[in-house]
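[1] Attaching a predicted model along with its sequence, questions to come.
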Amino acid sequence: MEQTPPSFSETYLLVQRNVVESEKQVVEARQRTRATDLVTLRRPSKHHNPPAQPMLAFDQVLADLETKLLQQYRLLQGTLTQVMKRD
């Protein structure tokens, strides 16, 4: 029993759903970053010179995550544009 390829509308809906999901992930990553920044700013320092290295590493991980999510979002947008042009 052969599977039929998805129709144009099914492909469009799938790509659109992935684009929306990527947008949500980017927004959530930004919100977590802002929340973490607020907690970090409000927390009083226990030492005169607290180590900044762990926070810098965390910020870098979040920045990398945001970059990857934006790349995925742009890729999905491009795919959606190509699907729309085929019609």
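    Looks like it came in fine.
[2] alpha carbons only for contacts and neighbour counts from here, please
    Fine.
[3] how about the helices of this structure, start to end?
    For the chain, helices defined by DSSP state H occupy the ranges 8-42, 53-86.
[4] now the shortest one, how far from the chain's geometric center?
    Relative to its chain's centre, helix 53-86 lies at 5 Å (CA atoms, centre = their mean, to the nearest Å).
[5] Repeat that for the longest one.
    The chain centroid and the centroid of helix 8-42 are separated by 5 Å, computed with CA atoms, centre = their mean.
[6] What residues sit buried inside that helix?
    For helix 8-42, the neighbour count (16 or more other CA atoms under 10 Å) marks Tyr12, Val15, Gln16, Asn18, Val19, Ser22, Glu23, Gln25, Val26, Ala29, Arg30, Thr33 as buried.
[7] this is the other structure I want to compare:
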Amino acid sequence: MEWTPIVLVTFKLLVLGTGMYFAIKWHYDQGTKEKEWADEKRAILRAGRKVTVIFVLSLLALGFATYFFCRMIGLDLSFS
């Protein structure tokens, strides 16, 4: 019997077993870390929402200011 399949199958089992061990360990660690990061994640999302709202409101204000300024100086704003 040849030794190559025995060595390769043994190597494959070791590599897959090690990979499965670290995958399970990583998922377990992420689950415990998730509980710790929940409050911080909420704060980050809240800050992101605030920045988005401020950006959209300032964009609308700039759009209205531009529209009224263009009308004030007499530019033609019709599409036709």
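    Yep, it's here. Fair warning: this is a prediction, and the values are worked out from it, not measured in the lab.
[8] quick revisit: with distance to Met1 of structure 1 added, can I get the helices of structure 1 in JSON lines?
    Formatted as JSON lines, the helices of structure 1 follow (distance: least, CA to CA, whole Å):
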{"stretch": "helix 8-42", "distance to Met1 of structure 1": "20"}
{"stretch": "helix 53-86", "distance to Met1 of structure 1": "27"}
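[9] Adding distance to Ala57 of structure 1, write the buried residues of helix 8-42 of structure 1 out as CSV.
    Putting the buried residues of helix 8-42 of structure 1 into CSV (distance: CA to CA, whole Å) gives the following:
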residue, distance to Ala57 of structure 1
Tyr12, 38
Val15, 33
Gln16, 33
Asn18, 29
Val19, 28
Ser22, 24
Glu23, 24
Gln25, 20
Val26, 19
Ala29, 15
Arg30, 16
Thr33, 13
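[10] Show me the two of these that sit farthest apart.
    Tyr12 and Thr33 (31.8 Å; CA to CA).
[11] Tell me which residue of structure 1 lines up with Ala65 of structure 2.
    Using TM-score structural alignment, the equivalent of Ala65 of structure 2 in structure 1 is Leu38.
[12] Same check on Leu45 of structure 2?
    Superposed on structure 1 with TM-score structural alignment, Leu45 of structure 2 falls opposite Asn18.
[13] one step back: pick the one among the buried residues of helix 8-42 of structure 1 closest to Thr79 of structure 1.
    Set against Thr79 of structure 1, the nearest of these by CA to CA is Val15 (7.4 Å).
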